[in-house]
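sequence below, structure please.
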Amino acid sequence: MRKQKQRQTHIYVGLLVFVVCWIMSSASHAWQPEVGEKPSPMEQLELVNGQPVNLANYAGKPLVIYFGADWCAPCVANGRPAVLDAFHKYRNKGLQVLFVDLDDPFKFRGKKIAESKEMGFPIAMRAAPTGDQEKLRNFDFGGFGRIQVVPTAIVLDGSGKVVSKIEQGTKLRDQLDGAVAPLVR
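Alright, predicted model coming up:
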């Protein structure tokens, strides 16, 4: 009986260690910045026209940074339409959008150039590989952080601080307008 209790204790301790390690590894990869912070540069990205992404270029007006892809059904069904709706509703009040497309940049760059012109806002994609393929596959943008879920939208105020982080298509559809509206009044 005593050996059985010791075995159960070892199992519980093992599970506890596993859970703590899992939480810590998830937290270490959680994407930054947090609400109220300014984002770090978005490494390994460039606009589809080849220019580097510089968030300072968007200062002074609210910005929605949208992460999505054509292979992502919730992105196509809910995320992208929610961002387009917000952009069309608030662009005359200064809303800016930066669409970070997570599709393969080598296969789809030409298509994304046309989409960028059609939608009226810039699209960024992963830059040509610099040797760190793991970061590219894991949607890791260096100091900016790692995107955990697509679609995701980050809403910045005019000073460049994060006011909202919204993940998942249905949440984007339900929450994006409410996050943007106070910034454009």
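
can we go C-alpha only for contacts and neighbour counts from here?
Fine.

can you point me to the longest helix in this protein?
Secondary structure assigned by DSSP state H gives helix 2-29 as the longest helix of the chain.

please provide the structure for the following sequence as well, for comparison with the first:
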Amino acid sequence: MLDRLDGPAIDLAEFRGRPVIVHFFATWCAPCIEEIAALDALATRLGAGVTILAVDVGEVDARVRNFFRQRPMRFPILLDRDRAAMKRWRVDRLPTSFLLDRDLRPVSLAVEPLDWTSPPVQAALEALTGTSPIDTSANRGRSTP
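Here you go, the predicted structure:
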């Protein structure tokens, strides 16, 4: 469970039954800033089909709040103040994104900035919401908390 920047804490289990993107980032990370904007555009396109959760890692609330004051997002910004979630998910660089299936199992992992409009990423998202399988080989050895 992580505190939300602008609301009550969120437990990942609340989203069981729907695909989820969990995106780890920081406001000081230039590629993260670009990707968070791309995720916001994706949220518009996906609507309620996929939940996006962005997890800010290790920053004070005021800094994150100031950053998003000028950049409102269509999805929750969660605060991993002590980096416990980052450690639990074995994230070792930013940005890192996980695609989770309806059972909240990781089906894809990206440890670099993604172009959320690229054909491979679109195919993975379609597989989450449709019937196509996703190659999980990149995620072997990883688990969700």
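
TM-score of the superposed pair?
Laid over one another, the chains give 0.72 as their TM-score (TM-score structural alignment, normalised by the length of structure 2), with 127 aligned residues with a CA RMSD of 2.6 Å.

and after the longest helix of structure 1, which helix or strand comes next?
For helix 2-29 of structure 1, the following helix or strand on the C-terminal side (DSSP states H and E) is strand 45-47.

contacts for the next helix or strand after that next one?
Where DSSP H and E defines the elements, the next helix or strand beyond strand 45-47 of structure 1 is strand 63-68. Under the contact criterion CA atoms under 8 Å, 6 or more residues apart in numbering, strand 63-68 of structure 1 has outside partners 75, 79-80, 83, 95-102, 150-158, 160.

just give me how far strand 63-68 of structure 1 sits from the chain centre.
6 Å (CA atoms, centre = their mean, to the nearest Å).

which part of structure 2 matches it?
The counterpart of strand 63-68 of structure 1 in structure 2, using TM-score structural alignment, spans residues 20-25.

average gap between that stretch and structure 1?
Compared with structure 1 after fitting, stretch 20-25 of structure 2 deviates on average by 0.6 Å (mean CA distance after the TM-score superposition for structure 1).

what's next to stretch 51-60 of structure 2, contact-wise?
Contacts of stretch 51-60 of structure 2 (CA under 8 Å, 6+ apart): 15, 18-27, 39, 43, 64, 75-83, 86.

in the longest helix anywhere in structure 2, what counts as buried?
Across structure 2, the longest stretch assigned as helix under DSSP H is helix 30-46. Within helix 30-46 of structure 2, the residues scored as buried using 16 or more other CA atoms under 10 Å are Pro31, Cys32, Ile33, Glu35, Ile36, Leu39, Asp40, Leu42, Ala43.

do I have it right that the second one meets Pro113?
Yes. With contacts counted by CA atoms under 8 Å, Cys32 of structure 2 reaches Pro113, the gap being 7.1 Å.
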